[in-house]
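got a sequence here, can you model it:
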Amino acid sequence: MTLPTTTRQYLYPQAKPDSFEALVVQEAAVSPPKANEVLVKTRAVSLQTIIAFIQFRDLMIAGGRYRGTFPPNLVPCSDMAGEVIAVGDDVTEWKVGDRVCASFLQDKMHNDSPTEQALGGAVHGVLTEYRTFPAQAIVAIPDHLSYEEASTLPCAALTAYNALLSGYAPLKAGDTVLVQGTGGTSIFALQFAVASGATVIATSSSDEKLKIATKLGAKHVINYKTTPNWGAEVLKLTNGVGVDHILEVGGNTTLSQSIAAVRQGGSITIIGLLGGVGDLPPPDIIVPCISKQIIIRGVFVGSVVQFKNMNKLISANIQATRPVIDKVFGFDEAKAAYAHLKSQAHVGKVVIKI
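Take a look at the predicted model:
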């Protein structure tokens, strides 16, 4: 096939944008892949909901509130799925027609690899029709997933997988897991926990969203608006024992409740700060952390190796782990997709089809 020489892509023309409304579409040149690269036609991009300490990363970048240094005319977004249309001379593991996702951290092959090349931030992102990637930084899509579904995997799914199934005390059948909210990462954590044979407790401020969590397999649900002391409610639901694992997305505003809800020797994995920076948690959390011997771990997405392992779990549990997509927008509707994400009306992921 004749390779494209140009691509349409979204970018921020100013060094520090103040809104996603600043996004513009421009054409850029596309070069053939280098010896160790693949050229990919982007089929779908999902907007990032929460990653590490960041609340709605794509919105923070759009609003100029994201830390770090960006390249000029930043192309946003980090989560994509697409089709390989050309491979470099030294590439043997990929062929034209392969369906792939790009790893969010292009330089993180293993758990202890560096994490400097984050798509849509430190390096240009994926909201573009065509893009080259290092051959070792892409992962095959599970056969049963559409491009739209697969585009949700690189950050939300991998963060949830890393949080629950890696680290010091991986999730096992029979454990109890608490997930906070119904964003992309929390929904994936719920699904992975159910697929692994765990019991799930889900929290949200919306009864309607909690109904969706129940349909996905949550055994217990708690509205934290009507039950602000939800840590005590979790203890009641677990006969005073507490849960084995908590996926902590609220940060400072919810950590005290998580510490109350976790069992002796349980794990709290911190992946977000949706409650805002604010004050640090009160000092009286130190004593229960010590007395309960709690494992507190921070997670920043994951590696290519973990991505491949996660896809094995997804392929082995097709129905339980199918990605939840709230709404799909067209390429020319990207700003509307950002607005929908900002509304926080979504359950699961917001996707842009290209």
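
switch to C-alpha atoms for all contacts and neighbour counts from now on
Will do.

my read is that Y147 contacts R43, right?
Yes: here Y147 reaches R43: they are 6.1 Å apart, a contact under Cα atoms under 8 Å.

overlap in contacts, those two.
Here Y147 and R43 have 81-82 as joint contacts, going by Cα atoms under 8 Å, 6 or more residues apart in numbering.

what residues are up against A137?
Here A137 is in contact with 102-103, 106-107, 109, 304 (Cα under 8 Å, 6+ apart).

turn those into CSV, including distance to P170 and neighbour count.
Formatted as CSV, those follow (distance: Cα to Cα, whole Å; neighbours: other Cα atoms under 10 Å):
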residue, distance to P170, neighbour count
A102, 25, 29
S103, 22, 30
Q106, 25, 21
D107, 24, 18
M109, 20, 19
V304, 18, 24
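
the structure of the following sequence is requested for comparison with the preceding one:
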Amino acid sequence: MHLLRASAFLTLLCVATAQPSWGAEPQVRRFELERAEKGYQLALRSTLKPVPAAGEVLVRIRAVSLNHRDLYVLQGMLPGDASGRVPVSDGAGEVIDVGPGVTRFKRGDRVATTFFENWNDGAPTVAGITSARGGDRAGVLAEMITTHEDGLVRIPDHLSYEEAATLPCAGVTAWNALFKHGHLNAGQFVLLEGTGGVSIFGLQLASAAGAKPVITSSSDTKLDRAKSLGAVGTINYKTFPNWDKEVLKATGGAGVSHVLEIGGKDTLPKALGSLAIGGHVALIGGLTGFDASLTTGQLSGRMGSMTAIYVGSREDFEALNTFVARHKLKPVIDKIFSFEEAPAAFEYLRSGSHFGKVVIRL
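Model (predicted):
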């Protein structure tokens, strides 16, 4: 994947079709990827209402949330031809029908989709990580979807559909980075880069666990909001280009025990410069590019460790939901768009104006 540039983004086209006919063959609306001059554009289509097969569940999608990966998909950065595929991985809704043999869910259950349809638990496998929705598999930007019952989780009772839709990718990623791989303990310092979905989830999870979040941003307004969510240190990286030194100051010289590294090549060296002895770096994203390089001494000199994080399994999602329910956490939603405004939602995410998650309500 390459550095996102404004010039590389496509103008999203909403291709209006005739209104669905709700007669003998009811139809539903969905957005599909349509080939454009570069990459893809969004096209609004109508299709026959899906019918769940054996082991499958029919879900009425009520809300979806966007991730930067969805922008990469539009740019055509994933291999193969995705023409006609439904984009977006993160959705929440209600079960309205079940196919033969389904035992995990019943009509009326409130559910969220897992990022990987076929990674239930255990270590990642090729089959599991090639079942990502909105990329390898059909996504959720549709009024109704069918999915195998194993590809869903129940959502915490205190969350709305909009809030629950923010969890499958960003929430699970932050959870795995901090707890499953980072083994977060209360009192430890955590470095969060920027104020997008993963970083804000990391801030909320770390704060709830009694850790000490330190967060960076180019906006003092966003940093003030981060303080209200539990950040003990805030650093404007435009004001302080050598922000790793400011991180060390904020931690009394000790450094951070955890880094959620989402910036890529421009941020990784400074993140390593902020690391405490024995600290852990979770490699998550590459907003400034994925071709970062480092010397082994930057990590081994601090006796640190590094893990590449690619979301997680259904088991990981369920562990996150248990934590969210126990602490009554409420995901931060920056803005909600209507289904018809989906192209505008993608553009808003691309602008970088958001704090937390961007959601589309159906």
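
what's G356 of structure 2 in contact with, if anything?
195-201, 331-334.

6 Å instead?
Taking Cα atoms under 6 Å, 6 or more residues apart in numbering as the criterion, G356 of structure 2 is in contact with 196-197, 200, 332-334.

how many residues are close by the closest residue to A292 of structure 2 other than its chain neighbours?
Nearest non-adjacent residue to A292 of structure 2, counting by Cα to Cα, 6 or more residues apart in numbering: K265, 3.8 Å away. Counted with other Cα atoms under 10 Å, the neighbours of K265 of structure 2 add up to 20.

tell me the spacing between A337 of structure 1 and S343 of structure 1.
Plainly put, A337 of structure 1 is 10 Å away from S343 of structure 1 if you go by Cα to Cα, to the nearest Å.

if you count surrounding residues, which of the two has more?
Between A337 of structure 1 and S343, counted using other Cα under 10 Å, the more crowded position is A337 (22 against 9).

reformat the contacts of G356 of structure 2 as JSON lines; add secondary structure.
Formatted as JSON lines, the contacts of G356 of structure 2 follow (DSSP: H, G, I helix; E, B strand; the rest coil):
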{"residue": "G196", "secondary structure": "coil"}
{"residue": "G197", "secondary structure": "helix"}
{"residue": "I200", "secondary structure": "helix"}
{"residue": "V332", "secondary structure": "coil"}
{"residue": "I333", "secondary structure": "strand"}
{"residue": "D334", "secondary structure": "strand"}
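
which one of those has the most neighbours?
Ranked by neighbour count (other Cα under 10 Å), those have G197 at the top, with 29 neighbours.

OK, contacts around the aligned partner of that residue in structure 1?
Aligned by TM-score structural alignment, G197 of structure 2 pairs with G184 of structure 1. By Cα under 6 Å, 6+ apart, G184 of structure 1 lies in contact with 156, 348-349.

try it again with 10 Å
G184 of structure 1 sits next to 47-50, 152-153, 155-157, 159-160, 323-326, 346-350 when contact means Cα atoms under 10 Å, 6 or more residues apart in numbering.

against K172 of structure 1, how distant is the closest residue to it other than its chain neighbours?
Leaving aside its sequence neighbours, G184 of structure 1 sits nearest to G348 (Cα to Cα, 6+ apart; 4.3 Å). The spacing between G348 of structure 1 and K172 of structure 1, counted by Cα to Cα, is 24 Å.

quick one: map P228 of structure 1 onto structure 2.
Using TM-score structural alignment, P228 of structure 1 sits opposite P241 in structure 2.

what does F329 of structure 1 give?
Under the alignment defined by TM-score structural alignment, F329 of structure 1 is paired with F337 of structure 2.
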